[in-house]
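Asker: got a structure for you, letters missing:
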C-alpha cells in the first residue's frame, strides 16, 4: 500500500465512520453547515467522533463559522482538526488556529490559473490546504458538489509550504488518474462515495480508498 492518505467527508452515521476506518481512511470529516445534506448536529457529531478508532483524524468542516459556533463545536466534539471551507481570510485562519489550538485546514476553490496564488497566501497561515473545485456562482454549497476542476493546473506544482489535499469530483473511477496528474498524495471525497446526497455507501468507500492507495 502507498503512503497516499484519504479523507472521507460528510459522515452522518456510526456505520459511515466504521466503513471509513475499516477501508483504511486517514481522516473522517463531519459537516457543520445546515444547508448541506451532510450536516450533523453537534451532539450527533460528538457521538460519531467517539466511535472513531484511535489514529483516525477527526475533522470538523465549517463555513464562515463564528467564534460562538466554533466554541460550541470544539467544546463537545473530540476533534483533531478544523476545516474552514468558506471565505475566511488569512487573518481569520490565524485567529482560529490560535484560539483553539487545533491544526487548521483551509479549503481553496480553483477554477482557473488565476486562483492558484491564493494557495501560497493561505499556506503561510494554515496547517494544511484543501484544493477544491470552485463552486458555481449560484451554488448553495461551497463544496461537496461533485465537480472537478482541470487537474492539469496542478501538474508538477509540488512547491507549496504545507501538506495539501485534492478534492472536487473525485470518484473510485477517476481518483488514480487525479493523483497521477496532480502529484497529490492526499485526497478528499464526499459525494463520490454516495448513492444519494448525504448517504454514504460502504462499498464505494472501500473502492475509493483502494484505488487511491494502490499507486
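Answerer: Perfect, thanks for sending it. If you're wondering where the values come from, they're calculated on a predicted model, not measured in any experiment.
Asker: from here on, contacts and neighbour counts on C-alpha atoms
Answerer: Will do.
Asker: Number of residues surrounding the nearest residue to residue 194 once chain neighbours are set aside?
Answerer: Leaving aside its chain neighbours, residue 194 sits nearest to residue 200 (4.3 Å; criterion: C-alpha to C-alpha, 6 or more residues apart in numbering). Residues lying near residue 200 (other C-alpha atoms under 10 Å) number 27.
Asker: and what of residue 28?
Answerer: 24.
Asker: three-state assignment of it?
Answerer: In three-state terms, and counting by DSSP: H, G, I helix; E, B strand; the rest coil, residue 28 is strand.
Asker: Test my guess that it contacts residue 20.
Answerer: Yes. Counting by C-alpha atoms under 8 Å, residue 28 touches residue 20, with 7.2 Å between them.
Asker: Alongside the first one, take a look at this:
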C-alpha cells in the first residue's frame, strides 16, 4: 500500500514543479487571506493548469462561503476540497452536493477528547486530515508547525482514508507514520525556509523520507 504524500501551501511555478517532479501525490493550494500561503485566483488558475493530470489538486479553505468556493472551483478545478475551519457535518454535506467534489475535513487534535466529532464527519467526508490544534490566539487553524501527540491516533479504528499533518518534516515523518498508521502525510511549514516560502531541497527530502516509510505500512 502506497503512502499518500501531500505538499500543501504551494504558491510558485518553481516549487510546484519540484513537488510534482519529486512525486507528490497531492498538491495543496491555500485560499485563506491570513495565511502567508494565500493564493490569488489568477495565480491559482496558472498553478492549476500546471498541476493538471500530474497530481491530485487540493483547494484548502477555512469556513468559506458558497461564492468564494465557487470562484475557487472555477479557476483551480480542484480534485478535492479541504475544509480546514469549523464547518459542520451539515455544511460538508451541502458543499459536496453543491460542487460535486469529494471533501477532506481537517480535524484539530490535542487530546483524545478532540476525536468526539469524528464519527459525524466520517459519515460525510471522503477523507479526514488530523492536524495539531492551533493555540487560542492563532490567526489561522493550520500551517503553524505544531506537532500533536500522535499516540492519540494509535488505536484508531477508522475505515475512511486519513492523513496526518502538523509539524511534520523529513526527520519525524517516519515516526508519525509508524505510530498512527496513517495512509497519508501532509506537510507545509516543514518544507519552508520562512513562512510561505517553500524550499526545493526540503520538499525533495520530505518526499524521500516519506517514501522510505512505506514499508512500515505493511502490517
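Answerer: It's in. Computed from a predicted structure; not experimentally measured.
Asker: Fetch the TM-score of the aligned pair.
Answerer: Once superposed, the chains reach a TM-score of 0.97 (TM-score structural alignment, normalised by the length of the first structure), with 213 aligned residues with a C-alpha RMSD of 1.0 Å.
Asker: if we can go back for a sec, mind listing the shared neighbours of residue 28 and residue 20 of the first structure?
Answerer: Shared contacts of residue 28 of the first structure and residue 20 (C-alpha atoms under 8 Å, 6 or more residues apart in numbering): residue 8.
Asker: any idea what the residue nearest to residue 194 of the first structure aligns with in the second structure?
Answerer: The alignment partner of residue 200 of the first structure in the second structure, by TM-score structural alignment, is residue 198.
Asker: residues contacting that match?
Answerer: 10, 15, 189, 191, 192 are the contacts of residue 198 of the second structure under C-alpha under 8 Å, 6+ apart.
Asker: run the last query once more with 10 Å
Answerer: 7-12, 14-16, 37, 188-192 (C-alpha atoms under 10 Å, 6 or more residues apart in numbering).
Asker: between those, which has the most around it?
Answerer: residue 9 (30 neighbours).
Asker: from what I can see that residue touches residue 203, true?
Answerer: No. Between residue 9 of the second structure and residue 203 there is no contact under C-alpha atoms under 10 Å: 11.7 Å.
Asker: Overlap of the contact sets of these two?
Answerer: In contact with both residue 9 of the second structure and residue 203: 16, 187, 188, 191, 192, using C-alpha under 10 Å, 6+ apart.
Asker: okay but residue 81 of the second structure is in contact with residue 128, surely?
Answerer: No. The criterion here is C-alpha under 10 Å, and residue 81 of the second structure misses it with residue 128 at 11.4 Å.
Asker: so what sits against both of the two?
Answerer: With C-alpha under 10 Å, 6+ apart as the test, residue 81 of the second structure and residue 128 both reach 103, 104, 105.
Asker: Figure out the helix or strand that the closest residue to the first one other than its chain neighbours lives in.
Answerer: By that I understand residue 103 of the second structure. Using C-alpha to C-alpha, 6+ apart and skipping residues adjacent in sequence, the residue nearest residue 103 of the second structure is residue 81, 4.7 Å away. Element membership for residue 81 of the second structure (DSSP states H and E) is strand 80-83.
Asker: average offset between the helix or strand hosting residue 50 of the second structure and the first structure?
Answerer: Take DSSP H and E as the rule and residue 50 of the second structure turns out to sit in helix 41-51. Compared with the first structure after fitting, helix 41-51 of the second structure deviates on average by 0.7 Å (mean C-alpha distance after the TM-score superposition for the first structure).
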